[in-house]
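K.L.:
model the structure of this input:
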Amino acid sequence: MLSRLAGFIERVLEGILLIAMAVMVVSICYQVFGRYVLNSAPGWTEETARFLMAWITMLASARVLRKHEHIAVNVLASALPSPYRDLLGWLRDTVILVMAGSLVWYGYAFAEIGGRRDSAALEISMYWPHLAIPVGGAFIALLLVLQRLSQLAGEEQ
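P.N.:
The predicted structure is shown next:
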């Protein structure tokens, strides 16, 4: 049950990431077209791409967590006997959970402060681009907890 919930969340994140990446690519292509063909690059394209990059980075970090698709150096973990390797895994996940909590806590405060001003080109509150930090941290924490709970329950991944 927990593993299926995590899988569903990952699929939703994949859909959001696909749309965000498509919009970012179109935005950048339009910027290049405007700059070199029309001799006037629209200002909103660069800002859109930058804001989407922040959202893509944070949501993709959560998406790859459960299947261990992050870049990792596991020379030490591979050399350890199984009980110590498991202990090291729990320690790693504890550190990730603390950092994800920090992203949520401080990221939301940052978004609140950023909400006091608007972006230059899109003229939207900077709250929305900065909200990527706590939302990404929350998804990281949620998927990590679901992964560990499903392992403890003996569910397949």
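
K.L.:
going by C-alpha atoms from here, please, whenever you check contacts or count neighbours.
P.N.:
Fine.

K.L.:
which one's the longest helix in the protein?
P.N.:
Counting residues, the longest helix found in the chain (DSSP state H) is helix 2-36.

K.L.:
who does it touch, helix- and strand-wise?
P.N.:
Under the contact definition 3 or more CA pairs under 8 Å, 6 or more residues apart in numbering; DSSP states H and E, helix 2-36 sits against helix 43-63, helix 132-152.

K.L.:
residues contacting L13?
P.N.:
By CA atoms under 8 Å, 6 or more residues apart in numbering, the contact set of L13 is L59, A60, R63.

K.L.:
I'd like the residues you listed as CSV, with distance to G7 appended.
P.N.:
As requested, the contacts of L13 are exported to CSV (distance: CA to CA, whole Å):
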residue, distance to G7
L59, 14
A60, 14
R63, 10
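
K.L.:
and for comparison, fold this next one:
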Amino acid sequence: MILRNKIDRILSTVLVIIMAVMVVNVLWQVFTRFVIGTPSSFTDELARYLMIWVGVLGAAYISGRRMHVAIDLLPTRLNKEGQQKLKIISNSIIILFCFFAMVIGGVRLVYITFTLEQYSPALQIPLAVVYLVIPISGLLIIYYKISDILNKQ
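P.N.:
You can find the predicted model right below:
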């Protein structure tokens, strides 16, 4: 649990920093557009990439805090033992999805965009850096779900 709390703290700090940068970035965009009259060229793209990172990392954070949206119609009708089995089954399905779609698929996406040397138009950063959040988030969700199964939560 100590490692999980550390990961939660680091992840929440990273999310707060990304949100703060995004707010400053959008304010700068509004300032340059309406006060200076010449909109900044990179702010739209940076806001888009920061939003991707907040959304995907936020999903991992919410998954770790067990605050994600869930339909509890079936679990409420089961006894404690049935609820535990259902949690193990649902967490296992989440682990499989995250492993195959987010980790393996995300690593392939990062590798392809890195190999093809794709860069963002305005910022000129490798798109592999933008897509790197997918396998990172997948690994975090897998860690959280394995931890939930082992701790029977």
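
K.L.:
ok, back up a step: could I get the helices and strands packed on helix 2-36 of structure 1 as CSV with mean neighbour count and distance to Q31 of structure 1?
P.N.:
Output for the helices and strands packed on helix 2-36 of structure 1, formatted as CSV (neighbours: other CA atoms under 10 Å; distance: least, CA to CA, whole Å):
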stretch, mean neighbour count, distance to Q31 of structure 1
helix 43-63, 19, 6
helix 132-152, 21, 23
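
K.L.:
picking up where we left off before, can you tell me which of the contacts of L13 of structure 1 carry over to structure 2?
P.N.:
Compared against structure 2 with both residues aligned by TM-score structural alignment, their matches' CA atoms under 8 Å, these retain L59, R63.

K.L.:
residue in structure 2 matching S78 of structure 1?
P.N.:
Counting by TM-score structural alignment, S78 of structure 1 lines up with T76 in structure 2.

K.L.:
I'd like to know how far that match sits from G64 of structure 2.
P.N.:
As judged by CA to CA, to the nearest Å, T76 of structure 2 and G64 of structure 2 stand 22 Å apart.

K.L.:
these two: which has the busier surroundings?
P.N.:
Using other CA atoms under 10 Å as the criterion, T76 of structure 2 and G64 rank with G64 on top: 22 against 11.

K.L.:
contact partners for the more buried one?
P.N.:
D8, L140, I141, Y144, K145.

K.L.:
give the aligned equivalent of it in structure 1.
P.N.:
Under TM-score structural alignment, G64 of structure 2 pairs with R66 in structure 1.

K.L.:
assign a three-state SS to its match, would you?
P.N.:
Under DSSP: H, G, I helix; E, B strand; the rest coil, the three-state class of R66 of structure 1 is coil.
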